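K.L.:
Next input, structure requested:
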Amino acid sequence: MSPQDFERLIADVTTQIAGRPLDDALDTWLNATWPNGSSTFAALENACREGIAQGWMCQREAGGLRYGRVLKPLPATHGFSVDVVQMKDLAGPHHTHPHGEIDLIMPITPGATFDGRPAGWCVYGPGSAHRPTVAHGEALVLYLLPQGAIEFTPAPA
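P.N.:
Okay, here's the model as predicted:
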């Protein structure tokens, strides 16, 4: 798996979601179209694991997180950036999603969850915010961000 192969794989996904509202309907559609166990889910999960093993993905580490921006927003990815994070039983930094966020949750530990969700897709709408949390083990999370927009913010009191 090369970075170019990964970009093509992501472009196959973003072709299907470009221009759609980031909402509950998209969340439902993604989980019905490419659920855990589907060939697309498996291809994305394998690509992330290979990219990490090859050293070009999740190159940074801080506070127990391995992470990195894999792709900037590109025409080929329909303006979505791609970040991949590896977390184990912790909460990451609080942030907002000016244009929304689409997450692919890939547990490494069986039963691990991301923001309480099991393996699969999770969609946050524009203006949403959270402190991304992996519980019950370790997981990889792939983030698709429209226009690469993310704002790290202090957690609300």
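
K.L.:
From now on I want contacts and neighbour counts done on CA atoms only, so please keep to that.
P.N.:
OK.

K.L.:
Specify the local secondary structure of the nearest residue to Ala119 once chain neighbours are set aside.
P.N.:
Of all residues not flanking Ala119 in the chain, Ile105 sits nearest, at 4.9 Å (CA to CA, 6 or more residues apart in numbering). Assigned with DSSP: H, G, I helix; E, B strand; the rest coil, Ile105 falls in the strand class.

K.L.:
Please report the distance of Ile105 from Pro75.
P.N.:
Separation of Ile105 from Pro75 (CA to CA, to the nearest Å) stands at 24 Å.

K.L.:
who's more crowded, these two?
P.N.:
Taking other CA atoms under 10 Å, Ile105 and Pro75 do not tie; Ile105 has more neighbours (25 against 9).

K.L.:
Could you also give me the structure for this next sequence, so I can compare it with the first?
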Amino acid sequence: MSKESFHQIVADVTSQIAGRPLDGELDRWLNTVHGVGSESYERLKQACIDGVAEGWLCEREGGGIKYGRVFKAEDALHRFSVDVVDMKDIEGPHHTHPNGEVDLIMPLEGNATFDGRPAGWCVYPPGSAHHPTVAQGRALVLYLLPEGQIQFTKT
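P.N.:
Coordinates of the predicted model:
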């Protein structure tokens, strides 16, 4: 899996969500159209697994979390940035999503959940905040951030 191929796989999804409100309706739509068992979910998950194995995804580590911004927000990705994290039974740093956040949860070990959600998509609306938490195992989580906006906070 090349970074260029991964870029195209992600762009296929961002083209379908560009301009849509980041809300519960988008969450339901993503899980229906691109959810667990769909070709697009499996393709994204395998691409992330391959990228980690090849060393160009999650190339940084801090506080027990492997992470990395793969692509900055750009027109080809419909103004979403792309980050991937590798987390196992850990709570990440608190942050807010000024423009919202779209997450793809991909369990790798156990029945891993992300913020209590199982495999699939999770959409956070603009202005939301959380401590991203993986429990019950290990998961990769792909983050799509409109305009790349994220603000880490002290809590």
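
K.L.:
now the helices for the first structure?
P.N.:
3-17, 24-33, 39-54 (DSSP state H).

K.L.:
quick check: the longest strand that the first structure contains aligns to which part of the second structure?
P.N.:
Longest strand in the first structure, counting residues (DSSP state E): strand 133-146. Under TM-score structural alignment, strand 133-146 of the first structure corresponds to residues 133-146 of the second structure.

K.L.:
Would you mind getting the average deviation of the matching stretch from the first structure?
P.N.:
Aligned to the first structure and superposed, stretch 133-146 of the second structure gives a mean residue distance of 0.3 Å (mean CA distance after the TM-score superposition for the first structure).

K.L.:
what's that stretch in contact with?
P.N.:
With CA atoms under 8 Å, 6 or more residues apart in numbering as the test, stretch 133-146 of the second structure has contacts from 48, 73, 79-92, 97, 99-116.

K.L.:
related to what we said a few turns ago, which one of the helices of the first structure has the most crowded surroundings?
P.N.:
For the helices of the first structure, the largest average neighbour count (mean count of other CA atoms under 10 Å) is found in helix 39-54, namely a mean of 17.

K.L.:
re earlier: reformat the helices of the first structure as CSV; add distance to Ala139 of the first structure.
P.N.:
Below are those laid out as CSV (distance: least, CA to CA, whole Å):
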stretch, distance to Ala139 of the first structure
helix 3-17, 19
helix 24-33, 18
helix 39-54, 11
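
K.L.:
Which one of those lies nearest to Ala155 of the first structure?
P.N.:
helix 24-33 (23.9 Å; CA to CA).

K.L.:
mean deviation (superposed) between the closest one and the second structure, please.
P.N.:
Following superposition, helix 24-33 of the first structure is found to deviate from the second structure by 0.4 Å on average (mean CA distance after the TM-score superposition for the first structure).

K.L.:
okay, that helix sits on what stretch of the second structure?
P.N.:
With TM-score structural alignment applied, helix 24-33 of the first structure matches the range 24-33 in the second structure.

K.L.:
Contacts made by that stretch with the rest, please.
P.N.:
Contacting residues not belonging to stretch 24-33 of the second structure are listed as Ile17, Arg20, Gly120, Trp121, Cys122, Val123 [CA under 8 Å, 6+ apart].

K.L.:
The last one: what's its closest spatial neighbour, skipping adjacent residues?
P.N.:
Taking CA to CA, 6+ apart as the measure, Val123 of the second structure lies nearest to Val102, with 4.6 Å between them; neighbours along the chain are not counted.

K.L.:
quick one: contacts for the one you found?
P.N.:
By CA under 8 Å, 6+ apart, the contact set of Val102 of the second structure is Leu22, Trp121, Cys122, Val123, Tyr124, Tyr143, Leu144, Leu145.

K.L.:
and those residues, which are buried?
P.N.:
Leu22, Trp121, Cys122, Val123, Tyr124, Tyr143, Leu144, Leu145 (16 or more other CA atoms under 10 Å).

K.L.:
and the residue in the second structure that Leu104 of the first structure lines up against, how many neighbours does it have?
P.N.:
Mapped onto the second structure by TM-score structural alignment, Leu104 of the first structure lines up with Leu104. Using other CA under 10 Å, Leu104 of the second structure has 26 neighbouring residues.

K.L.:
closest to Pro132 of the first structure out of the helices of the first structure?
P.N.:
Comparison of these against Pro132 of the first structure by CA to CA identifies helix 24-33 as nearest, at 17.0 Å.
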